[in-house]
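Enquirer: what follows is a predicted structure for the sequence shown.
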Amino acid sequence: MGGGKKKRTLTQMAKAQESRQRETKRLKMERERRLSRSESKAARIIPPDPRDKNVIKQLQSMKVITPYTVASRFNLLLSVAKDFLEDLHRQGVITYVSGGRNLKIYKPSER
């Protein structure tokens, strides 16, 4: 009896098409952003080479070396920076000054 759904007007069809295009564009941007975010996370996990001259020079220029300063300088996660500092301490590049359970303070060794 009802005769079915009415046909949309031209402006309604144009608006619907524009909104679909905007939605697909937004989804594409989100997907790209998500991929770039995962790439940046991967970069924050890999510490710099401890034998690199540039890295050693930057560390020698710092008066006090803490995990936070290393993490912010080299764009690392805090846990990765702690492991990196322990590795440098074992190599003799930096010396342990003081610290407790949560924070360790190092200084550049006199070489």
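Expert: Looks like it arrived, so ask away.
Enquirer: could you use CA atoms for every contact and neighbour count after this?
Expert: Noted.
Enquirer: any idea how far the host helix or strand of residue 58 is from the middle of the chain?
Expert: Secondary structure assignment for residue 58, by DSSP states H and E: helix 53-61. Computed by Cα atoms, centre = their mean, to the nearest Å, the chain-centroid distance of helix 53-61 equals 22 Å.
Enquirer: same check on stretch 55-67?
Expert: 21 Å.
Enquirer: check which residues of it are buried.
Expert: 56, 59-60, 65-67 (16 or more other Cα atoms under 10 Å).
Enquirer: what about residue 106, which helix or strand?
Expert: Residue-wise, residue 106 maps onto strand 104-108 under DSSP H and E.
Enquirer: dropping in the other structure now:
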Amino acid sequence: MGGKKKPTLSQLAKKQDKQQPAPAKPAAKGRKTTAEERQTAKASLVEPKLLSDVEKEVTKWEYVTPYLVANRFNTKISVAYQILRTLAGKGTLVLVSKGHRTEVYTTPERLRQIAA
């Protein structure tokens, strides 16, 4: 009943080449990046300044999702959820649709326009 086929010589050579560590690349010349530049800093706490900035900007949008807020203001999605829920509690935004994955908000004025 046969068995596993033996690899050819070229296949063995390729396998050996892959297992050998690659030679180290020389460091790039020119400008060196700092750790801050390599890593994008994202806010993990809701600051009052961030909340007020989001509130001013979001009232101009047709609809608002946590993803849009997170991308626009460089925050985590969980922080965007907190911000939007806070603004909905204040009455600045109204929850239009909620699923198990995301929430869609809009302003009360825009909701009245849609409903009319």
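Expert: Now that the structure is in, tell me what you want to look at. Because the structure is a prediction, the values reported are computed rather than measured.
Enquirer: can you give me the TM-score here?
Expert: Once superposed, the chains reach a TM-score of 0.57 (TM-score structural alignment, normalised by the length of structure 1), with 82 aligned residues with a Cα RMSD of 2.7 Å.
Enquirer: just to revisit the earlier point, from the buried residues of stretch 55-67 of structure 1, pick the one nearest residue 110 of structure 1.
Expert: In terms of Cα to Cα, no member of these lies closer to residue 110 of structure 1 than residue 60, at 8.9 Å.
Enquirer: wait, that closest one touches residue 95, no?
Expert: No. The pair residue 60 of structure 1 / residue 95 is not scored as a contact, 11.2 Å apart, by Cα atoms under 8 Å.
Enquirer: all strands for structure 1, in order.
Expert: For structure 1, strands defined by DSSP state E occupy the ranges 94-99, 104-108.
Enquirer: please identify the most buried of these.
Expert: strand 104-108 (a mean of 19; mean count of other Cα atoms under 10 Å).
Enquirer: average gap between it and structure 2?
Expert: Once fitted to structure 2, strand 104-108 of structure 1 is off its aligned match by 0.7 Å on average (mean Cα distance after the TM-score superposition for structure 1).
Enquirer: before we move on, the earlier item: angle of the helix holding residue 58 of structure 1 against strand 94-99?
Expert: 40 degrees (axes from the mean of the first three to the mean of the last three Cα atoms, to 10 degrees).
Enquirer: next, the angle from helix 53-61 of structure 1 to strand 104-108.
Expert: Going by the same axes, to 10 degrees, helix 53-61 of structure 1 makes 110 degrees with strand 104-108.
Enquirer: shared neighbours, residue 60 and residue 95 of structure 1?
Expert: Shared contacts of residue 60 of structure 1 and residue 95 (Cα atoms under 8 Å, 6 or more residues apart in numbering): 108-109.
Enquirer: list the contacts for the residue nearest to residue 93 of structure 2 when sequence neighbours are not counted?
Expert: Using Cα to Cα, 6 or more residues apart in numbering and skipping the chain neighbours, the partner closest in space to residue 93 of structure 2 is residue 107 (4.7 Å). Shown in contact with residue 107 of structure 2 (Cα under 8 Å, 6+ apart): 59, 62-63, 92-94.
Enquirer: ranges for the helices of structure 2?
Expert: 9-19, 35-38, 48-58, 66-73, 77-90, 108-115 (DSSP state H).
Enquirer: list the buried ones in stretch 74-87 of structure 2?
Expert: So stretch 74-87 of structure 2, judged by 16+ other Cα under 10 Å, has buried residues 75-77, 79-81, 83-85, 87.
Enquirer: contacts for it?
Expert: In contact with stretch 74-87 of structure 2 (Cα under 8 Å, 6+ apart) are residues 41-46, 51, 55, 66-67, 69-70, 93, 105.
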